[in-house]
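Chemist: the following block contains a protein sequence and its predicted model.
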Amino acid sequence: MINIITRHHHELSTALEDDLGRYRYEVFIQQLGWQLDSTYALPQREFDQFDQADTRHILALDARRRVCGCARLLPTTQPYLLSEVFGFLCDQPSPQSSDTWEVSRFAARALERGTLPMRVWWNSLHHAWSQGANRVVAVTTPALERYFLKNGVQLSRLGSPQRVNNDHVVALSFPAWQKNGRIALHAESAVV
């Protein structure tokens, strides 16, 4: 059984922080080939300047308590990835509001018959909503945008896709409260 938990960065045990760093390194640097400089002291871990003490992590943990999915949440009232690195993707200035949060570093293994990625996603939106967010923004690829649409996620673009290195990326906005997400979370809690 896979459990999904939410923790501030400063609440992560040393072992869990290390495992999260390894998982993100495996996904974003090894698999996706992103050119990222890590702020973590040990090699083959991925953390950056947005992983601060109050950063919130949504973590999927397998039966051995190993990370098998993650997402990072930040309020847009502090520096965040879209505003600091990818602001050029937005037709208007990047959001900076207490009711808008950013999700980044979203990834999950295709476990639970392929449903785990959407469990992590819905939990991310729900947590942002529970913290007062009306919307969540993200930088992603058009392929992931199509995946979200296929899975009933409401979204809108903040600008046109742009080519960055070898990928096309796009900034998206999502209502934090979504009916499909509530149904999925309710069904999940009924099964547990």
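Modeler: Thanks, I have it. A quick note: this is a predicted structure, and the numbers were derived from the prediction, not measured. Residues are numbered from 1 along each chain as shown.
Chemist: alpha carbons only for contacts and neighbour counts from here, please
Modeler: Noted.
Chemist: need the nearest residue in space to Met118, chain neighbours excluded.
Modeler: Ranked by C-alpha to C-alpha, 6 or more residues apart in numbering and with sequence neighbours excluded, the top spatial neighbour of Met118 is Asn151, at 7.8 Å.
Chemist: against Arg135, how distant is the one you found?
Modeler: 18 Å (C-alpha to C-alpha, to the nearest Å).
Chemist: pick out whichever of these two has more residues nearby.
Modeler: Arg135 (19 against 12; other C-alpha atoms under 10 Å).
Chemist: pasting the second one now:
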Amino acid sequence: MSLGRSPLWMALMNHQISFLKQSNQIPPDLLRRLFEFRHEVFVQRLGWVPARGAEEVDYFDTLGPHYAVCQDQDGQVIAGARLLPMAGPSMLRDVFPALLGDRPCPQDEGTWEISRFALRPTRGDRTAHRRALLSLVGRMLDFAVDRGIHRLVAVSDTRLERLVADATGLPIHRLSSPQRIGTDWAVAGWTDVSTAARAALADRLRRDRARDDARTAA
């Protein structure tokens, strides 16, 4: 069963998750809000990208990527990521090669890169915050399994790396030590994709849901 289409998945929270390919297939307003959210994170907060207007858009957005987008009930983008096969241009190879250390950059068809991976800082509701992250990661894992992708490589700040590891329980392997970029530390890491990993995440989601339901009933 696809995690993305299961009742368990739909019960996560009132978030809307979509995989959207290419800008001409995305509602213009959603695309604008996604790029504005990226501007908040990667320009204003992390300082990874110089300021150019109110949206953060780069060359890799012209390559037909898939986007994972998580919105709240008000339509605010609260999490997002971009996925591209590493057989072509990638941020890790072409923008952040220092994060590879001494390793060669993966460039096979079965390895995809997650870039511009970001989560809006919590405003007090940590349960909703965690579930938004679980939703986004679960969708990306589901997407990868369904397409025969065997490995996901991500570039992120170290704070998000810790949040993903703690929330999902997925083993994340660093390619090298973190590097200072802008105002924060960046790191590249990978995780293997498999039906077993997807099942483990589904089990974690069930336990997470049961724990929260028990707290609500207490």
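Modeler: Ah, there it is. None of the values given here were measured: they were computed from a predicted structure.
Chemist: tm score of chain vs chain?
Modeler: Once the chains are laid over each other, their TM-score by TM-score structural alignment, normalised by the length of the first structure reads 0.83; 185 aligned residues with a C-alpha RMSD of 2.4 Å.
Chemist: quick one, strands of the first structure?
Modeler: 3-8, 56-61, 67-75, 100-108, 135-140, 156-157, 162-164, 167-175 (DSSP state E).
Chemist: ok, Ala138 of the first structure - contacts?
Modeler: Counting by C-alpha atoms under 8 Å, 6 or more residues apart in numbering, Ala138 of the first structure touches 82, 102-104, 171-173.
Chemist: trace it over to the second structure, please.
Modeler: Under the alignment (TM-score structural alignment), Ala138 of the first structure maps onto Ala154 of the second structure.
Chemist: helices of the second structure, start to end?
Modeler: 7-10, 28-38, 91-94, 126-146, 158-168, 195-217 (DSSP state H).
Chemist: mind putting those in a markdown table, distance to Leu63 of the second structure included?
Modeler: Listed next are the helices of the second structure as a markdown table, based on distance: least, C-alpha to C-alpha, whole Å:
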| stretch | distance to Leu63 of the second structure |
| --- | --- |
| helix 7-10 | 29 |
| helix 28-38 | 15 |
| helix 91-94 | 12 |
| helix 126-146 | 18 |
| helix 158-168 | 25 |
| helix 195-217 | 27 |
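Chemist: residues touching the corresponding residue of the second structure for Ala171 of the first structure, list them.
Modeler: When the second structure is aligned by TM-score structural alignment, Ala171 of the first structure is paired with Ala188. Ala188 of the second structure is in contact with 92, 99-100, 153-156, 174-176, 178, counting by C-alpha under 8 Å, 6+ apart.
Chemist: of all the residues you listed, which comes closest to Ala54 of the second structure?
Modeler: Closest to Ala54 of the second structure out of those is Ser156 (21.2 Å), distances taken as C-alpha to C-alpha.
Chemist: my read: that closest one touches Arg116, true?
Modeler: Yes - counting by C-alpha atoms under 8 Å, Arg116 is a contact partner of Ser156 of the second structure at 7.5 Å.
Chemist: which of the two has more residues huddled nearby?
Modeler: Counted by other C-alpha under 10 Å, Ser156 of the second structure and Arg116 do not tie: Arg116 has more neighbours, with 22 against 19.
Chemist: could you find the counterpart of the more buried one in the first structure?
Modeler: In the first structure, Arg116 of the second structure lands on Arg105 (TM-score structural alignment).
Chemist: how about that match: what's its closest non-neighbour residue?
Modeler: Per C-alpha to C-alpha, 6+ apart, closest to Arg105 of the first structure is Ala71, 5.2 Å.
Chemist: for the alignment partner in the second structure of the one you found, give its distance to Ile17 of the second structure.
Modeler: Aligning on TM-score structural alignment places Ala71 of the first structure opposite Ala81 in the second structure. Distance from Ala81 of the second structure to Ile17 of the second structure, counting by C-alpha to C-alpha: 11 Å.
Chemist: what of Asp72 of the second structure?
Modeler: Plainly put, Asp72 of the second structure is 10 Å away from Ile17 of the second structure if you go by C-alpha to C-alpha.
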